[in-house]
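S.K.: Quick one: sequence and predicted model below, then my questions.
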Amino acid sequence: MKHQEIRADYDNKTITVYQAYNKNIALPAIKNNRFEKPFSFNRMTWIKPSYLWLMERSNWANKSNQEYILGIKIKRECWEKALAMGILTHPDKDIYSSGIDWEKMFDQAKVHIQWDPERTLKGGKLQERSIQVGISRFLIEEYNDNWIEEIVDMTPLTKKIYQLRKQGKYTEAKRLLPKERIYPVSKSIETSLGIK
């Protein structure tokens, strides 16, 4: 039984996705609400609406080149456009008629979709799987120029939660987490991405 769902911090207009970078990329992005070099516009960039998943990936902003946590508010219609264009990173038999069909679609896709185990505050794996969305180099300038409404520096909050977590103050730490809830999508997107 799959438990794939999109959980996110969102409002009527935007959804917040997370990325981790070094200061050379992060600081100009925070200042200008846009990415600029040395951010790479020539390869896929992965955005994630699960804060705790990124915490696991970046080790709470302690990994090299992932010292800054960015909360990137993008327009909901752009997020949904990406989901509608997305092709899974594996040939799910419930979605694709054959591995050959999937391979053709995957090779041409401008957006890749991957499902990974959601994480707890303590870092444990959950049964639920959380979405990662890969924006390809064919879409990345549009993402940067038109999708982004605001880039928020989540690093101070991350450090605060990390310290509480180290001290075993999980109840206090949990109160500070972004308020993520199920993100509603159309039936066609549910079907194409295997949301169950």
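M.R.: All right, it came through fine.
S.K.: switch to C-alpha atoms for all contacts and neighbour counts from now on
M.R.: OK.
S.K.: what about the helices in the protein?
M.R.: 23-32, 51-58, 76-85, 99-108, 140-142, 155-166, 170-176, 187-193 (DSSP state H).
S.K.: So which of those is the most surrounded?
M.R.: helix 51-58 (a mean of 22; mean count of other C-alpha atoms under 10 Å).
S.K.: Tell me who's in contact with the nearest residue to residue 9 once chain neighbours are set aside.
M.R.: The shortest distance from residue 9 to any non-neighbouring residue, by C-alpha to C-alpha, 6 or more residues apart in numbering, is to residue 180 (4.4 Å). When contacts are counted by C-alpha atoms under 8 Å, 6 or more residues apart in numbering, residue 180 touches 7, 8, 9, 10, 50.
S.K.: and here's the other structure:
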Amino acid sequence: MTWVKPSFLWMMYRCGWGTEENQETVLAVDITRDGFEWALRRACLSHYAEVLHADRGTWRDQVREAPARVQWDPERDLRLQPLPHRSLQLGLVGEAARLYADEWIVSVTDVTALARTVHAHVRDGELDAARGLLPGERPYPVRDGTLDHLMR
């Protein structure tokens, strides 16, 4: 499984600013909107949610068959502390992973130096300087109903 993590700071939390073993290189991967939404429409939650699933067996069947999984994890601030809102993490397997690798990727950019520079500013208490270097992020507009099966 490969995971798409649309949040820069969540990714910094996950890879320890590019310092975790075997995670020393940080890549920004741009993918097509069509591909991202294809995966969202076919995704299931990575965990059982009583309000969304008839029962645990039905959910297990969905997880087994779905080409994508969604987790909602707490967004992170510059100090990588959890915020009260969540960011989507999109796991891709099987057909979705193949489409991601072969069709959806538009560009790949090494942002390791950026991660280290932002981290240095945070370590030095220069939060405004760090904030000014963050990639622009905004809420992702989805068509009505696209996420209904993934949240309540």
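M.R.: Cool, got the structure. Every value quoted in this text rests on a predicted model; they were computed, and no experiment measured them.
S.K.: TM-score for the pair, please.
M.R.: The pair, once superposed, lands on a TM-score of 0.95 when counted by TM-score structural alignment, normalised by the length of structure 2; 152 aligned residues with a C-alpha RMSD of 1.1 Å.
S.K.: circling back: next one: the corresponding residue of structure 2 for the residue nearest to residue 9 of structure 1 from residue 67 of structure 2, what distance?
M.R.: Structural alignment places residue 180 of structure 1 opposite residue 137 in structure 2 (criterion: TM-score structural alignment). Residue 137 of structure 2 sits 26 Å away from residue 67 of structure 2, going by C-alpha to C-alpha, to the nearest Å.
S.K.: residues contacting the residue nearest to the spatial centre of structure 1?
M.R.: Nearest to the geometric centre of structure 1 sits residue 48, at 0.6 Å (C-alpha atoms, centre = their mean). Neighbour list for residue 48 of structure 1: 17, 18, 19, 54, 131, 132, 133 [criterion: C-alpha under 8 Å, 6+ apart].
S.K.: Tell me the mean distance between the longest strand seen in structure 1 and structure 2 once they are aligned.
M.R.: Identified as the longest strand of structure 1 according to DSSP state E is strand 125-135. Comparison of strand 125-135 of structure 1 with structure 2 after fitting gives an average deviation of 0.8 Å (mean C-alpha distance after the TM-score superposition for structure 1).
S.K.: ok, residues contacting that strand?
M.R.: 2-7, 44-50, 53, 82-83, 86, 110-120, 143.
S.K.: matching residues in structure 2 for it?
M.R.: So strand 125-135 of structure 1 sits over residues 82-92 in structure 2, by TM-score structural alignment.
S.K.: Residue 148 of structure 1: how many residues sit nearby?
M.R.: Residues lying near residue 148 of structure 1 (other C-alpha atoms under 10 Å) number 20.
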